[in-house]
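*Asks:* Predicted model and sequence below, questions to follow.
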Amino acid sequence: MFITLEGPEGSGKSSQLPALAEFLRSRGYTVLTTREPGGTPIGDQVRQVLTRMENQGMSPRAETLLFCAARAQLVDQVIRPALARGEVVISDRYADSTLAYQGYGHGNDLAVLRQMLHFATGGLWPELTLLLDVDSAAGLERRRSSGGEWNRLDDYALSFHQRVRQGYLDLARSQPERWVVVDASQPMDAVQQALRQVILRRLEPALS
């Protein structure tokens, strides 16, 4: 099964993923985790270009193309081979991030983006997407206080991040069979438990 974690900045995806993967491994599943942008040597180089503060002059179209390039490499090199081996793949972000950030956030045409994403992914979409939802201002404050690196994407205006969050919620409403929204403003343990419950409800019947 291919599972993705999505959410606005500060939603806690990256913090939740290691414990989630270890929980599934403890139940006997072979789990591969990855992230976007990155997850491959080529993708990690693209990630550096996308996140550096000195690249604030990057155009939204260039940003979109770079994300798609890193994603295409990740799908071909990592995700498809793992799925072919029968593994559970969990990715910290995937194609929906482009619809939310470069589509709703920047205002690029969603229909054009979907065509680009179909090419970049070879038509591969997750079977389950978990949206860790948090208020945009609260999420950004989490990012600032976490001690992690503040990058070019974090530095967009609050209004941009609010559009991203609304985009995620719209996407979740449009495909309720794939998306599950989890309140990420809860304590971390409560969010982890919610993620585990949702995944097991989907994963265990699928493999039984």
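*Replies:* Thanks, I have it.

*Asks:* hey, let's count contacts and neighbours off CA atoms from now on
*Replies:* OK.

*Asks:* roughly how far apart are Glu63 and Phe119?
*Replies:* Using CA to CA, to the nearest Å, Glu63 is found at 16 Å from Phe119.

*Asks:* correction: Gly12
*Replies:* When distance is defined by CA to CA, Gly12 is 29 Å away from Phe119.

*Asks:* here comes the other one, which I'd like you to weigh against the first:
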Amino acid sequence: MFISFEGIDGCGKTTQAKRLVGALRRAAVPVIHTYEPGGTRLGRHLRQVLLDTRETAPTIRAEILLFAADRAEHVETVIRPALTAGQMVVCDRFADSTRAYQGYGRQISAEVIEQSLQLATQGLEPDLTFLLDLPVEMAVQRLRQRGSPVHRFEAAGLEFHHRVRAGFLALAEQYPTRIRVIDATRSPNDVHTAIWQVAAARLTPPLL
């Protein structure tokens, strides 16, 4: 089973992905936790370029290709081997992030986006995606409270992030059986409980 976590920056997806992995391991489910960009040795170099806020940051079309390169390496060397070995994969961001950030946020055509995704994933999609939905203003406040360095996408401006959030919600309507929208305004414990109830019920055999 392949599970991905999606949402705008500051929604809490990384925290919740880690909590789900912890719960699965306590339930003796074989699982790996990975992320994009940067889930491979090559990906860690690409991540530095993609998130850089300096003048060396890539152009928008180069950005799509760099994400595709990161994902292609990730799928071939991490995700597919784990699934083939019978492990569950929990991934912090996958193809929906490209659809939302580069498609809706950067306003690149859906045709170009899907071509890049097909090249990178060879048709692989998550079995289940958790979309942690949070108003943009709340996400920005959380990022400020975090105090960590701001990367290139976090610095893109409110209008950009409103488009990205709208894109994620549009994807949830387009793929209702795969994408589960989780209200991320709630406490971390409540969010984790909602995620666990869905994930545990989808396992074979179910844990609930």
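*Replies:* Noted; the coordinates are in hand. Computed from a predicted structure; not experimentally measured.

*Asks:* Now the TM-score, please.
*Replies:* Here the superposed chains carry a TM-score of 0.96, computed using TM-score structural alignment, normalised by the length of structure 1; 207 aligned residues with a CA RMSD of 1.4 Å.

*Asks:* which one of Gly12 and Phe119 of structure 1 has more residues nearby?
*Replies:* Using other CA atoms under 10 Å as the criterion, Gly12 of structure 1 and Phe119 rank with Gly12 on top: 22 against 13.

*Asks:* Could you pull up the residues touching that one?
*Replies:* Gly12 of structure 1 sits next to Leu132, Ala184 when contact means CA atoms under 8 Å, 6 or more residues apart in numbering.

*Asks:* quick one, what contacts the residue lying closest to Glu36 of structure 1 once chain neighbours are set aside?
*Replies:* Computed as CA to CA, 6 or more residues apart in numbering, the closest residue to Glu36 of structure 1 that is not its neighbour in sequence is Arg93, at 5.4 Å. Contact partners of Arg93 of structure 1, counting by CA under 8 Å, 6+ apart, are Thr4, Leu5, Glu6, Gly7, Arg35, Glu36, Pro37.

*Asks:* redo that, cut-off 7 Å
*Replies:* By CA atoms under 7 Å, 6 or more residues apart in numbering, Arg93 of structure 1 lies in contact with Thr4, Leu5, Glu6, Arg35, Glu36.

*Asks:* Just give the number of residues close to the third one.
*Replies:* By that I understand Glu6 of structure 1. 26.

*Asks:* Distance check, the aligned partner of it in structure 2 against Leu66 of structure 2.
*Replies:* Aligned counterpart of Glu6 of structure 1 in structure 2: Glu6 (TM-score structural alignment). Distance, Glu6 of structure 2 to Leu66 of structure 2, using CA to CA: 19 Å.

*Asks:* Likewise for Gly157 of structure 2?
*Replies:* 22 Å.

*Asks:* which one of those two has more residues nearby?
*Replies:* Leu66 (20 against 11).

*Asks:* all strands for structure 1, in order.
*Replies:* Taking DSSP state E as the test, the strands found in structure 1 are 2-6, 31-35, 88-92, 128-133, 179-183.

*Asks:* now those as TSV including distance to Val75 of structure 1?
*Replies:* As requested, these are exported to TSV (distance: least, CA to CA, whole Å):
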stretch	distance to Val75 of structure 1
strand 2-6	11
strand 31-35	10
strand 88-92	11
strand 128-133	16
strand 179-183	20
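
*Asks:* For Asp170 of structure 1, see how far away the residue nearest in space to the middle of structure 1 is.
*Replies:* Compute the mean C-alpha point of structure 1, and by CA atoms, centre = their mean the closest residue is Arg93, 1.4 Å away. Distance, Arg93 of structure 1 to Asp170 of structure 1, by CA to CA: 17 Å.

*Asks:* any idea which of the contacts of Arg93 of structure 1 is the one closest to Tyr29 of structure 1?
*Replies:* Thr4 (16.4 Å; CA to CA).

*Asks:* mean shift of the longest helix anywhere in structure 2 relative to structure 1?
*Replies:* Across structure 2, the longest stretch assigned as helix under DSSP state H is helix 158-174. Aligned to structure 1 and superposed, helix 158-174 of structure 2 gives a mean residue distance of 0.3 Å (mean CA distance after the TM-score superposition for structure 1).

*Asks:* Helices along structure 2, start to end?
*Replies:* Using DSSP H, helices in structure 2 cover 13-26, 41-51, 60-74, 80-84, 95-97, 110-121, 136-146, 158-174, 188-202.

*Asks:* deepest of the ones you listed, which one?
*Replies:* helix 95-97 (a mean of 23; mean count of other CA atoms under 10 Å).

*Asks:* contacting residues around that one?
*Replies:* Glu6, Leu117.

*Asks:* Stretch 117-136 of structure 1 now?
*Replies:* So stretch 117-136 of structure 1 is contacted by 1-8, 11, 13, 68-69, 71-72, 75, 95, 161-162, 165, 178-185 (CA under 7 Å, 6+ apart).
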